[in-house]
Each structure stands twice: as structure tokens, then as C-alpha cells.
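K.L.:
No letters, just coordinates:
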């Protein structure tokens, strides 16, 4: 056998071995991902099944319920003698919607100024915000509470306004991701528009915002989820059940005086809390895909 034939056979064998290793690697990767998906989805399925459990106590002999009923959802939405969950749900929805809109406006405005405008304290401001962002927000909880108390925003229905102010006030500091996206937009677009007679605001409204749709979708999701899932700030500000958010309502259901009768309702409440989040992701994903398709075409 010639040297050329030997080399050809060896290269064929190496390619065959590489193909086998690639297939084996793909098999192990898919098995690993399948196992991780099962581990991730089991708690979700369990909570959903537990929300229909006829046994309201937290302890039971089987992993999944033996008997199922709709009474947990019915009582959670209609029985208001112990706690008014629909009121808590609406409180949270109002706060989340307002914060989503306000935070989006703040982030877009600050990001545009940092990306497009040049002024003396620009870098200093960005460095200060970056340093402050390294400290967790929970460090300021006590100070925020006493400031709100001095303003009379911790009593009665004003606590809802206080939550909106607290969640919205610092949202402008999260401009770095939006600014990074705006930095990728050529400044020649701004210059061409201004030569055509556009003002700074028209450039921002008619050019920057349409191009930034993917990041606007991201910011809308973040702005909605922050107040919707927060517990610490709501626990500090809201002092009565009439002003509780859903996170406080779910926490209350797990207290020792309620847990035996409210554990299954807690699971039902967790399912109801996840519905707006799922709807938001589904709706926003469609807008995100459309905006990305439009940017690619452009």
C-alpha cells in the first residue's frame, strides 16, 4: 500500500472518530439539558397542582395531591373576611403599571443625555451612578421610610403613591444598558435630521426611540417586574392589609396562624401572580421580534 493510501485511510479514520465524538457530545449535552429542564419544571408543576389541592394543610402523604378542587381559587378571589387578595392584586398591578411607564421615561431620557450630549459633569455623573449601583438598595430602606414618613406618605392610601415614587425615583440610574445600545446608533443620523430642521426632542422621539424598541421592551419588562415581585420595600412602607401588595399577601398566608388553612390558597395565589408576568413576556416578545426584524431590514 502506498503512502498516499495510508494517509488517506488515517485521515478518514480521524474524521470518523471526530464525528463519533461530536455525536457523543451532543447526546450528553441534550441529556444534561433534558435533566435540568425536568428539575426546573417539577416545582412549577407541583405549585400548579397544589393550587387545586383539596387538602389545604402544608403536610400530606404524597408528592402530588390526591383530591382536586377549584375552591382554593374561588375562596381566594371571593372570601375577604380574613384577607382581601383581590385588593392586594390590584394594588400591585396599579403600582407596577405606573412604575413601568415612569421608569421607561426616566431611563430613555437619561440614556439619551449620556449618549448624545456632552457637558462638563457627564463623566463624573456616570462614575457616581456606577459607584452607587455597587451598593444594594436595601441599605437605604430605613432612610427612605423616615423620609416618606416625614412627608406623610406611609399612612392610608398614600402608601401606594409612596411605592410608586420609591420604585420610580431610582430607575433613571439604570441607564447603562440603554446607553450602551444608543451608543451603537450612528450620530450621523442625528446630524442629518438636525440639518433637515429637527430639534433635539424630534431626533429623540422620531429616530432614537424607534431604533431602541428592543431595549424599550427589555426596560418595560424590568420596570414591571421590579414592583411586582418586590417584598422588602413593600413590607417597610405598607403598614395595613388594605395597602398590601401580592408579595405581602403571599407572605401573610404562610404565617403560623394561617398556614394550615391557606397553604393551598398560597399556591393558587402564586399561580395568579405568574399570569401577568407570562402575558407580559408573550406580548413583549412579539414586539421584540418585530423590532429586530425591522432593524435587520433597515
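P.N.:
Received, thanks. Source: prediction; values computed, not measured. Numbering: from 1, shown residues only.
K.L.:
switch to C-alpha atoms for all contacts and neighbour counts from now on
P.N.:
OK.
K.L.:
any idea which helix or strand comes after the longest helix belonging to the chain?
P.N.:
The single longest helix within the chain, with elements called by DSSP state H, is helix 3-50. Using DSSP states H and E, the helix or strand that directly follows helix 3-50 along the chain is helix 71-78.
K.L.:
Now do the next helix or strand after that following helix against helix 71-78, angle only.
P.N.:
Following helix 71-78 in sequence order, the next helix or strand is helix 85-116 (DSSP H and E). If you take axes from the mean of the first three to the mean of the last three Cα atoms, to 10 degrees, helix 85-116 sits at 80 degrees to helix 71-78.
K.L.:
Could I get the buried residue list for helix 85-116?
P.N.:
By neighbour count on 16 or more other Cα atoms under 10 Å, the buried set for helix 85-116 is 85-89, 91-100, 102-112, 114-115.
K.L.:
With stretch 146-157 instead?
P.N.:
Within stretch 146-157, the residues that count as buried by 16+ other Cα under 10 Å are 148, 153, 154, 155.
K.L.:
try stretch 130-146
P.N.:
141, 144, 145.
K.L.:
for stretch 44-53, same thing?
P.N.:
Of all the residues in stretch 44-53, those buried under the rule 16+ other Cα under 10 Å are 47, 48, 49, 50, 51, 52, 53.
K.L.:
can you check stretch 231-243 too?
P.N.:
For stretch 231-243, the neighbour count (16+ other Cα under 10 Å) marks 233, 234, 237, 238, 241, 243 as buried.
K.L.:
Which two among the residues you listed are spaced furthest apart?
P.N.:
233 and 241 (14.9 Å; Cα to Cα).
K.L.:
one step back: give the single residue among the buried residues of stretch 130-146 positioned nearest to residue 15.
P.N.:
Nearest member of the buried residues of stretch 130-146 to residue 15, counting by Cα to Cα, is residue 141, at 61.8 Å.
K.L.:
just to confirm, which helix or strand has the closest one in it?
P.N.:
Secondary structure assigned from DSSP H and E places residue 141 in helix 141-150.
K.L.:
In terms of secondary structure, what does that helix contact?
P.N.:
Counting contacts by 3 or more Cα pairs under 8 Å, 6 or more residues apart in numbering; DSSP states H and E, helix 141-150 is packed against helix 232-237.
K.L.:
here comes the other one, which I'd like you to weigh against the first:
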């Protein structure tokens, strides 16, 4: 009759210690301390949120203030009235609707043209090999370091002379202002787009060229579809920048009917009526944020993908 050998006491002790350490009941408590250990993080987050929401709450309160003046505006609204909005749209001395339309036209057309020109240049720098390629890229990068304020005088003189030959593209015209914006947005857009174009495999272009496709057909029918996130990202950045641009718009557009939203609202804060017009100014500021908010909500996924995918790949 066979007998089972007695287990080794040392092995039993080692197995017991392993089971005790491996069971979930004996795992260390990673949340020891609870809220007391991370309270300062929540405090900093709330402080940053309050700092960011303060001007928004104040402007919304001023827009809803029935009195519509700066002296009677408080941080939290004491009343609710849409009189400032109605007065803003009905004031014939200040064409708010025209300002809004001009800003949308400049931002939308300028954004689309910036994306198209930047995409064409980025595709050439990314896919084609030609003499002066690196020099051109470095020139675009160095031009971005040039202070833009120093070019305003030269741009003003240049477009004042252009207006004598081509009045549609001179000073006080939306088309002339869009041309200035397109020249200033080339550098950053080309570098941003080129970095994303480089992530698209070149084997796709080679396979299409074997089938007889030209560079233009590859670019318009295949490459642009693959880089849609970065195109949306560049359009969003261009739209936001052009919609709220003030310096060049205030220099080029002097006629009241040709002004943009930023220039027109800035004019309401000057003069003896700035206290009485503060409610309308706040209402116009709130309404001016609607297009940007809508675009961010609609293209949020493409915007995040365009900013992250190119750098990760």
C-alpha cells in the first residue's frame, strides 16, 4: 500500500504567501486617502474654470441687462431682456447685419482659399522633388518670424496704388483684404499640411501613376480625401483667425458699410455714447461667437484628428 509523502513545510509556506499576495483582497489600496490626496487638483481646476468663465458671464449679463449701459451692468444678470439685441438689429447708424455678413464672407472665402493654396503648395513640397525645394520651405519658415506690424505701412501703400489700377482690389474692399490675408497665412499652413501629407504612403501615388494617373488627378481625387482631417483643421484655424482679425481690417476698411464685425463693434466702445451702447456691444459680442461655436461642434472629431494624427504617425 502506497502512502502519500508529507508536503514540505517550506513549500507550503511559500505557496501560501504567493496566494495571499496574488488575491485581490490583499492588493494594496491605490486610492488610499481618497479625496484628501487630490483636493488641490480639483481646486485648481475650479479656479481655472472660474477665471475662464468670468468674462463670458459678464458679457452675457451685460447683453441681457434691460438698461443696456455699462454703469448698471453686474456680474450676474438682475433681469432678462432682449431689448439690446432688437436695438442692435434695428439701429440704422450701425449696420450690424452688414458687419456680420462681411465677416462671414471674409472668413469663409479666406479660409477656403487658404486651405486650397496651402494644400497645393504642401503637396508639391511633400511629393515632388525639384531644385530649391528646401530653400523654399526654409524661406516660408523664416517669413513667419518677420514682425507683421512692420509690413502694415507697406501693404497700405501697395494696395492704395493697386486700387488706382484695379479698384475692386484696392483699399476699402473686401477682395483686397482677402488677398492680404492669403499671403500672410501661407507659411504656417504649408508646414502644417506638409507634415500631414508626409504621413500618406507614397506607394499609393506610385500605384496610381502606374495606372496612368497624373499628379493633378492623384492630388484631387485621392490625396485630398486621405488628408481631410488636416484640411478641416487648417480651415478652422483660418476661419477663427480671419473672423476675429482687427488690425488689418481697421486699416483697410474705412467705410462703415465695408467694415467687419470686430471693427464695427470696436467703434461702439469709442466716443461719448460708449456707456449707453455697452449693452448692444455685449449682445453683438455674444452673437459673434455663434459661428465659431457651431463649427467647433460640427467638426470637432476632424479637428482633433488633424492636430494629433500627423504628429503621432
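P.N.:
Perfect, I can see it now. Please read all numbers here as calculations on a predicted model, not as lab measurements.
K.L.:
ok, back up a step: residue range for the helix holding residue 141 of structure 1 in structure 2?
P.N.:
Under TM-score structural alignment, helix 141-150 of structure 1 corresponds to residues 152-161 of structure 2.
K.L.:
can you tell me the mean distance of the matching stretch from structure 1 after alignment?
P.N.:
In the superposition against structure 1, stretch 152-161 of structure 2 averages 0.6 Å from its aligned positions (mean Cα distance after the TM-score superposition for structure 1).
K.L.:
For that stretch, which outside residues touch it?
P.N.:
Outside stretch 152-161 of structure 2, the residues that touch it by Cα atoms under 8 Å, 6 or more residues apart in numbering are 169, 170, 171, 176, 180, 248, 251, 252.
K.L.:
Ok, stretch 49-57 of structure 2 next?
P.N.:
With Cα under 8 Å, 6+ apart as the test, stretch 49-57 of structure 2 has contacts from 75, 76.
K.L.:
how far apart are it and its match in structure 1?
P.N.:
Stretch 49-57 of structure 2 sits 1.9 Å off on average (mean Cα distance after the TM-score superposition for structure 1).
K.L.:
ok, how many other residues are close to residue 194 of structure 2?
P.N.:
24 (other Cα atoms under 10 Å).
K.L.:
That one - nearest residue in space that isn't next to it in sequence?
P.N.:
Nearest residue to residue 194 of structure 2, sequence neighbours excluded (Cα to Cα, 6 or more residues apart in numbering): residue 122, at 4.6 Å.
K.L.:
Quick one: map the one you found onto structure 1.
P.N.:
If you follow residue 122 of structure 2 across to structure 1 using TM-score structural alignment, you land on residue 111.
K.L.:
Could you do residue 66 of structure 2 as well?
P.N.:
Using TM-score structural alignment, residue 66 of structure 2 lines up with residue 54 in structure 1.
K.L.:
can I assume that match is in contact with residue 73?
P.N.:
No: applying Cα atoms under 8 Å, one finds residue 54 of structure 1 not in contact with residue 73, separated by 11.2 Å.
K.L.:
Mind checking which of those two has more residues around it?
P.N.:
The neighbour comparison of residue 54 of structure 1 against residue 73 (other Cα under 10 Å) goes to residue 73, with 20 against 16.
K.L.:
and the more buried one, what does it touch?
P.N.:
Applying Cα under 8 Å, 6+ apart to residue 73 of structure 1 gives the contacts 51, 52, 265, 268, 269.
K.L.:
which residue in structure 2 lines up with it?
P.N.:
Residue pairing (TM-score structural alignment): residue 73 of structure 1 is matched to residue 85 of structure 2.
K.L.:
which parts of stretch 269-285 of structure 1 are buried?
P.N.:
269, 270, 271, 272, 273, 280, 284.
K.L.:
Tell me how far the residue lying closest to the third one once chain neighbours are set aside lies from residue 7 of structure 1.
P.N.:
This points to residue 271 of structure 1. Once flanking residues are discounted, residue 271 of structure 1 sits nearest to residue 48: 6.5 Å by Cα to Cα, 6+ apart. For residue 48 of structure 1, the distance to residue 7 of structure 1 equals 61 Å [Cα to Cα, to the nearest Å].
K.L.:
can you give me the helices for the stretch 101-250 of structure 1?
P.N.:
With DSSP state H, counting those that start in this stretch as the criterion, the stretch 101-250 of structure 1 has helices at 122-132, 141-150, 158-169, 176-183, 187-195, 200-203, 209-211, 213-229, 232-237, 246-253.
K.L.:
mind checking which of those helices is nearest residue 79 of structure 1?
P.N.:
helix 246-253 (13.7 Å).
K.L.:
With structure 2 overlaid, report how far the closest one is off on average.
P.N.:
Mean deviation for helix 246-253 of structure 1: 0.8 Å (mean Cα distance after the TM-score superposition for structure 1).
K.L.:
got the buried residues for that helix?
P.N.:
Burial within helix 246-253 of structure 1, assessed by neighbour count using 16+ other Cα under 10 Å, is assigned to 246, 247, 248, 249, 250, 252, 253.
K.L.:
That concludes my questions; thank you for your assistance.
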